[in-house]
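Novice: here is my input, please return the structure:
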Amino acid sequence: MLTVSCCVTNAAPEHTVSREVQSTLAADFPHMTRDTYQSIVGVHYSVGKKIGEGSFGVIFDGMNMLNHLPVAIKFEPRKTEAPQLRDEYRAYKTLRGSLGIPNVYYFGQEGLHLILVIDLLGPSLEDLFDWCGRKFSLKTTVMVAKQMLSRVQTIHERSLIYRDIKPDNFLIGRQGTATENLVYVVDFGMAKQYRDPVTMQHIPYRERKSLSGTARYMSINTHLGREQSRRDDLEALGHVFMYFLRGGLPWQGLKAQNNKQKYERIGEKKRSTRAQDLCAGFPPQFAEYMNCVRNMRFDEEPDYDYLRDLMTDALKSVDEKEDGEYDWMLLNDHKGYNSTNKKPNLHGYGHPNPPNRTHHTQRRAKPAGQPEKPKNTVPPAAPVSQQQSYQDSNHYQSVSAVQSQNARTAPKLQHPTQTLDPVPTPVEDAPHKPATDPSPEQQNREQQKAQSSARKGCFSCCA
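Specialist: Alright, predicted model coming up:
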């Protein structure tokens, strides 16, 4: 779901929506307004308020009119340049029933759009990290790390590698629900099979591969152009853990004349930073984790239990216990984060008010190579796409459910609902466009296409 991403501030940005998307949405849903939409899709899903958008996509909250449960509804034009919703559906079908994986309820065609209906979730770990002052305590980091390890293990056990580990792609449940502190993983646009699910034959080792992932967290081997496997997901997780503990990573903020040189500098800095130095000042188990995953063979099966035990031992070493109390639960005088007055943000879910405290903002990644987007001056209504903004579509914040009375009286679509045939469970490995620095002659063309390179070969830089 990702060209190379430079960074933007944490402020909720405005997104520019293509004229093509505006026209197709207007054709399908002529009665819809900018922020409030009343329609029925997928036979019995009412479409509510817009909770996020991107260059080629939009996401709404909604309700299952049969059981009145809240859902998230993603829209994607059928003729988008970089389609991803079908691949997203395939991944969810592969992983269905797994803990920490959103349920998918419907995938089908509505007029000129494909739609996907999934669980409505809460904020991302990146946002929680920001609201907590851009540092997590050791206890919160350990409890989150063990959940993240379990989610990645689940993905690996289904013969997939994730390939875009970042805090933005891990969400918690909606506030006030039984799963409000359960970590979910979303945004499977970069997922790939690393072995045949029947024969369990591992893919061969290759080099000179195009970059895929997010520069800040990706593994050293990924920077070197080596085929990714399970070890690379785990190394990227280790970088996320240290990001939480340190409040940043040594290779953030590096400068270069162009993006290609910047990515090379990030990779060089990672290679020159020893695990002991990266993890200095924290329990030695974190350095042990980093050394373990960096020394794994390409096709080696990880010992997930051992890695989780390292996290447990790290917390025991400072005489703390896993009591289920996360840092974000202590905000606002132990009331937790404030989920009122939401506003669509970079990730595509409602943005709760930040806690009652002063905190600095830090640059956040947007799809690499993408120009700064001007403030939106036209009514945005677009289906979810773009890696950063479709990760958007996978990051949801709890929003007010559509009133059942409104849902029943909402005007129906002019187009008949058409459910697509089920797609194969395995996620096929589509070729990815290399993330390279465009030549001067290609600059204008690359900028125009940057918004649509949301998934294939995408690579984000959040240095």
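Novice: contacts and neighbour counts: CA atoms only from here.
Specialist: Fine.
Novice: gap between Arg19 and Thr94?
Specialist: Arg19 sits 34 Å away from Thr94, going by Cα to Cα, to the nearest Å.
Novice: the more surrounded of the two?
Specialist: Using other Cα atoms under 10 Å, the more surrounded residue of Arg19 and Thr94 is Thr94, with 18 against 15.
Novice: which strands and helices lie in contact with the particular helix or strand that has the more buried one in it?
Specialist: Per DSSP states H and E: Thr94 is located in helix 85-95. Under the contact definition 3 or more Cα pairs under 8 Å, 6 or more residues apart in numbering; DSSP states H and E, helix 85-95 sits against strand 104-110, strand 113-119.
Novice: I have a second one here; can you model it like the first so I can compare?
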Amino acid sequence: MPYMKKTSGKRAPAKRKLAEEFAVGEILADTTKKEWKLGVSIGQGGFGRLYLADVNSSKSVGSDAPYVVKVEPSQNGPLFTELKFYMRAAKPDEIQKWTKSHKLKYLGVPRYWGSGLHEKSGNSYRFMIMDRFGRDLQRIYEENAKRFAHKTVLQLGLRILDILEYIHEHEYVHGDIKASNLLLSYKNPNQVYLVDYGLAYRYCPEGVHKVYKEDPKRCHDGTIEYTSIDAHKGVAPSRRGDLEILGYCMIHWLSGHLPWEDNLKDPNFVKDSKIRCRDNISDLMDKCFPGKNKPDEIAKYMEKVKLLSYEEKPVYQHFREILLQGLKAIGQRDDGVLDFGLSENGDLQAKPMQKKKRKTAAATDESTEAEMEDVGSPQKKKPTSSNLKFGSEICLQEEKSIILHWLRFLQGTLTFFKIKQWLPKHGG
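Specialist: Down below sits the predicted model:
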């Protein structure tokens, strides 16, 4: 779900230039002089474009390219903001070192492979190279009747806690955790990555935590459904805010409901509702899980978040243990498998045959709806998507299979009615 615009007397954003389209095969040289070759454009949104890419060679960039490049006019701000995070905290060696020292199978932070400036037609463009990713969880969530299985939610929570601990230790908070900012690995669907660091905030520069200060000009920053109470009050993001946002996400993924979801156009209502729910977590659970077996571990998680002070460093392992206990309570374990096709009791769910249209909401000042393009046929436009994420894969085969299914169904229906009309005329 897109980030919601603020309506309170804020100045209109500065006008930004749109990025022109680069030709397939164009070469970009990063700050280390390493060259990257562009493939087809796979998306555009806001003021940037997204391309498949690979290290420069005599070969053309194929549809299986392992990298993507995001390109924006250099005077624009969004990519520059993200770059500061990636250059400080997402270098491959640093991520590998952390993963090994913490005995993790992987860490869901996108790796930064390079960046630079590129001149074309008298204009300057900033670019960044990232890993290519697969589908976002929001699309999968909507295709699964807006529910994830209990086990899947808890395992997602564990992986996201790993990510948050890493970025927090590198002096940043994310501030916008949500399903559309969580992408599956391009090659391994059991790995999930947190992307989009446009709202990432350096909460503790040089080891000194920002002080708690409410700023009316910054009220309600983030995605309105999930943003923290601190953000609603205009306070700079902190570690407890990220953990609070994750809590709201887990509740939404598991129950399909948040108490304030029908009043998202009224940020103050949402803020007050979250404050009431924080003060009475059992009431929050009753509203989200009426007449159901309530997930005790989620309530315990939210209670623990509630106790954190603004500048306090969370004990991440305590939060992991709560979610691990939840897995044990439902007879499951953290096996690393993200199965989005399983129901609560482990049976296979019947997946909807027709994809629902994604809801349109107000976007940020920095982004508009993205036009996603067919990787194999760059001239053919696909339906628009509300998110332009690094490496987000376009699932053409799935869409084709859905269309074929319905064509066969319609063909069979027409045949049935023809037979029904023929029988009375021939003594049937």
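Novice: kindly provide the TM-score of these chains.
Specialist: Here the TM-score for the pair of chains, by TM-score structural alignment, normalised by the length of the second structure, is 0.70; 336 aligned residues with a Cα RMSD of 3.4 Å.
Novice: circling back to that earlier point, out of the helices and strands packed on helix 85-95 of the first structure, nearest to Glu446 of the first structure?
Specialist: strand 113-119 (25.5 Å; Cα to Cα).
Novice: in the second structure, what range does the helix or strand just after that closest one match?
Specialist: Next in sequence after strand 113-119 of the first structure, counting helices and strands by DSSP H and E, comes helix 125-131. Following TM-score structural alignment, the aligned partner range for helix 125-131 of the first structure in the second structure is 137-143.
Novice: ok, back up a step: tell me the most buried of the helices and strands packed on helix 85-95 of the first structure?
Specialist: Among those, strand 113-119 has the highest mean neighbour count (mean count of other Cα atoms under 10 Å), at a mean of 23.
Novice: and the angle from that one to helix 85-95?
Specialist: With axes from the mean of the first three to the mean of the last three Cα atoms, to 10 degrees applied, the angle from strand 113-119 of the first structure to helix 85-95 works out at 30 degrees.
Novice: tell me what angle strand 113-119 of the first structure forms with strand 104-110.
Specialist: Going by the same axes, to 10 degrees, strand 113-119 of the first structure makes 170 degrees with strand 104-110.
Novice: give me the helices and strands touching strand 113-119 of the first structure, please.
Specialist: helix 19-28, strand 69-77, helix 85-95, strand 104-110.
Novice: deepest of those, which one?
Specialist: strand 69-77 (a mean of 26).
Novice: touching it from outside, list them.
Specialist: 21, 24, 47, 56-64, 83, 85, 112-120, 382-385, 393, 396, 401-402 (Cα atoms under 8 Å, 6 or more residues apart in numbering).
Novice: now do it against strand 113-119, angle only.
Specialist: Using the same axes, to 10 degrees: strand 69-77 of the first structure against strand 113-119 is 150 degrees.
Novice: what segments of the first structure are helices?
Specialist: 19-28, 85-95, 125-131, 138-157, 220-223, 230-246, 259-272, 275-278, 285-294, 304-316, 331-334, 387-393, 404-409, 443-450 (DSSP state H).
Novice: what's the most buried one of these?
Specialist: helix 387-393 (a mean of 31).
Novice: against Val144 of the first structure, how distant is Asp327 of the first structure?
Specialist: Taken as Cα to Cα, the span from Asp327 of the first structure to Val144 of the first structure is 11 Å.
Novice: same deal with Lys209 of the first structure?
Specialist: 31 Å.
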